[in-house]
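> need coordinates for the below:
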Amino acid sequence: MISALVASMADRTGRSLEQWIQLIRTDGPDPLDQKAVRSWLKTEHGLPQDTQFTVAHMAALDAGWVPPSTLQYVDQLYSGKKAVLRPLHDQVTDLILSLDTGDDGGQVSVEGRATYIPFIRRTQFAAVAPGPYGRLRVGVRLRSEIPEVSGLEVEPAKNFAQATHWVHLSAEATADDVAALKPLIRAAYEQNG
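Modelled structure (predicted):
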């Protein structure tokens, strides 16, 4: 997606990515402050959100920023009071990655984000993050059938990591609770590959 966005940027915005980066260097905010750059690109230049994020990210990289690794993102998400959810996060991650076996194995990538950890095949199919009230949020993108999940409440998701549905697990969730997610995650895995 980013390569297509960059390729069409000059036609859509009147400037190439390199020209936007140069403009930020000369007239914009500190390129390492991606939030300020995105705001400036929106208010001063009217760029759409996806373009703001791409330009800000690339300008920060050009200025020497090194993005955190996936593990560093996970460590940040589960620090402080949310550290109690880390073992549960790791169990759900293991479950998700266990689906990626056989002839089509190796297709799942795990990435890092500031607020969630996405799991991607051809498109993102699952995301895991600390949720409200000390629970772990597991979101999935379902394009057709919604499987029954024994003992867990599957709800329509609201503005979370491209998910159409989610489940919240308490910090006290058991291995059986995590295992109950398997049909839901498998459906999302199959529908997004």
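> alpha carbons only for contacts and neighbour counts from here, please
OK.
> which strands and helices sit next to the helix or strand hosting Arg25?
Under the criterion of DSSP states H and E, Arg25 resides in helix 17-27. Other helices and strands packing on helix 17-27, by 3 or more C-alpha pairs under 8 Å, 6 or more residues apart in numbering; DSSP states H and E, are helix 2-13, helix 49-62.
> most tightly surrounded among the ones you listed?
helix 49-62 (a mean of 19; mean count of other C-alpha atoms under 10 Å).
> skipping adjacent residues, who's closest to Ala59 in space?
In space, Ala59 comes closest to Ile21 once its chain neighbours are excluded; the distance is 5.3 Å by C-alpha to C-alpha, 6 or more residues apart in numbering.
> ok, so what distance separates that neighbour from Val55?
Per C-alpha to C-alpha, to the nearest Å, Ile21 is found 7 Å from Val55.
> and Tyr189, by the same measure?
Tyr189 is 31 Å from Val55, by C-alpha to C-alpha.
> and for Ala83?
In terms of C-alpha to C-alpha, Ala83 sits 33 Å off from Val55.
> how about Glu155?
35 Å.
> with Phe125 instead?
For Phe125, the distance to Val55 - C-alpha to C-alpha - is 25 Å.
> contacts only, for Ala173.
Leu88 (C-alpha atoms under 8 Å, 6 or more residues apart in numbering).
> okay, and it sits in which element?
Per DSSP H and E, there is no helix or strand for Ala173.
> dump the residue contacts of Phe160.
Residues in contact with Phe160 (C-alpha under 8 Å, 6+ apart) are Gly139.
> doesn't it lie inside a strand?
No. Using DSSP: H, G, I helix; E, B strand; the rest coil, the assignment for Phe160 is coil, not a strand.
> here is the second sequence; please produce its structure so I can put it next to the first one:
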Amino acid sequence: MADPQAALLTQVKNIQAKTGLTLAQMHAQIEASGKEKYAEKRSWVMERFGLGHGDANTVVHFIGKPLPDVQVGAAPPAAEGDPLDAIYTGKKAALRPLHDAVMARIAELGDFEIAPKKTYLSLRRNKQFAMVGPATASEVEIGLNCKTLAPHPRLKILAPGGMCQATTRISDASQVDAVLLGWIAAAYQAAA
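Predicted coordinates for the structure are as follows:
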């Protein structure tokens, strides 16, 4: 079962990275907007900051409440038992920023659940749509659960019956590009 606190901290970190603002700064702008109802505030946040429904809901949820301690550009504080600390250890520790870059882009798609496993994160909607974790000391692997992906030199098509139909590996943030994001988006939509 995913650690809800760790998932929340990751979500807030990603929101702040996307907008370049802290929750407190966004809250000040919401207050200045004159919006009063919860749904009005959420819609305003979606339009103003370009956030999805789930991220906007999280921003509005924390109005008037203690804010999570997350700084823009910083890794979330390690929760006790943070699964990423166990996944990205030793020689694989240097891959954590690459993992975070992938997750930040995936978070832009909308709401999903993160289910940590021993060696990767399972990303789920109604069903798993992707897996993200270290493959080697220099590559992060992204598993894609989507039957409609066209063959591509960067994709490895897997045998039927597995957890994912295809995988790809990246070793640099520049590879988190439109092609990869298109595959992830297709898998995300297929898991609706």
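> contact partners for the residue nearest to Ala59 of structure 1?
With C-alpha under 8 Å, 6+ apart, Ile21 of structure 1 has these contacts: Val55, Met58, Ala59, Asp62.
> name the SS class of the spatially most central residue of structure 1, please.
In structure 1, the centroid-proximal residue (C-alpha atoms, centre = their mean) is Pro118; its distance is 4.0 Å. At Pro118 of structure 1, secondary structure determined by three-state DSSP is strand.
> farthest from the middle of structure 1: give me that residue.
Thr26 (31.3 Å).
> quick one: map that residue onto structure 2.
Thr26 of structure 1 maps onto nothing in structure 2 when the alignment is built from TM-score structural alignment.
> how about the strands in structure 1?
Here structure 1 has its strands, by DSSP state E, at 109-110, 117-120, 124-130, 135-140, 155-156, 165-170.
> in CSV: those strands, plus distance to Arg12 of structure 1.
Listed next are the strands of structure 1 as CSV, based on distance: least, C-alpha to C-alpha, whole Å:
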stretch, distance to Arg12 of structure 1
strand 109-110, 30
strand 117-120, 28
strand 124-130, 26
strand 135-140, 32
strand 155-156, 34
strand 165-170, 33
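> among the ones you listed, which is nearest Leu184 of structure 1?
Comparing the strands of structure 1 by their distance to Leu184 of structure 1 (C-alpha to C-alpha), the top pick is strand 135-140, with 7.7 Å.
> which residues of structure 2 does the closest one align to?
Counterpart in structure 2 of strand 135-140 of structure 1, with TM-score structural alignment as the criterion, is residues 139-144.
> and the contacts of that stretch?
Around stretch 139-144 of structure 2, the neighbours that count as contacts under C-alpha under 8 Å, 6+ apart are 95, 98-99, 129-135, 164-171, 183-184, 187.
> one more: stretch 145-153 of structure 2?
Gln128, Phe129, Ala130, Ile157, Met163, Cys164, Gln165, Ala166, Trp183, Ala186, Ala187, Ala190.
> would you list those in JSON lines and tack on distance to Gln5 of structure 2 and neighbour count?
Converted to JSON lines, these look like this (distance: C-alpha to C-alpha, whole Å; neighbours: other C-alpha atoms under 10 Å):
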{"residue": "Gln128", "distance to Gln5 of structure 2": "21", "neighbour count": "24"}
{"residue": "Phe129", "distance to Gln5 of structure 2": "22", "neighbour count": "25"}
{"residue": "Ala130", "distance to Gln5 of structure 2": "21", "neighbour count": "28"}
{"residue": "Ile157", "distance to Gln5 of structure 2": "35", "neighbour count": "17"}
{"residue": "Met163", "distance to Gln5 of structure 2": "26", "neighbour count": "15"}
{"residue": "Cys164", "distance to Gln5 of structure 2": "27", "neighbour count": "21"}
{"residue": "Gln165", "distance to Gln5 of structure 2": "31", "neighbour count": "21"}
{"residue": "Ala166", "distance to Gln5 of structure 2": "30", "neighbour count": "22"}
{"residue": "Trp183", "distance to Gln5 of structure 2": "28", "neighbour count": "21"}
{"residue": "Ala186", "distance to Gln5 of structure 2": "28", "neighbour count": "18"}
{"residue": "Ala187", "distance to Gln5 of structure 2": "26", "neighbour count": "23"}
{"residue": "Ala190", "distance to Gln5 of structure 2": "27", "neighbour count": "17"}
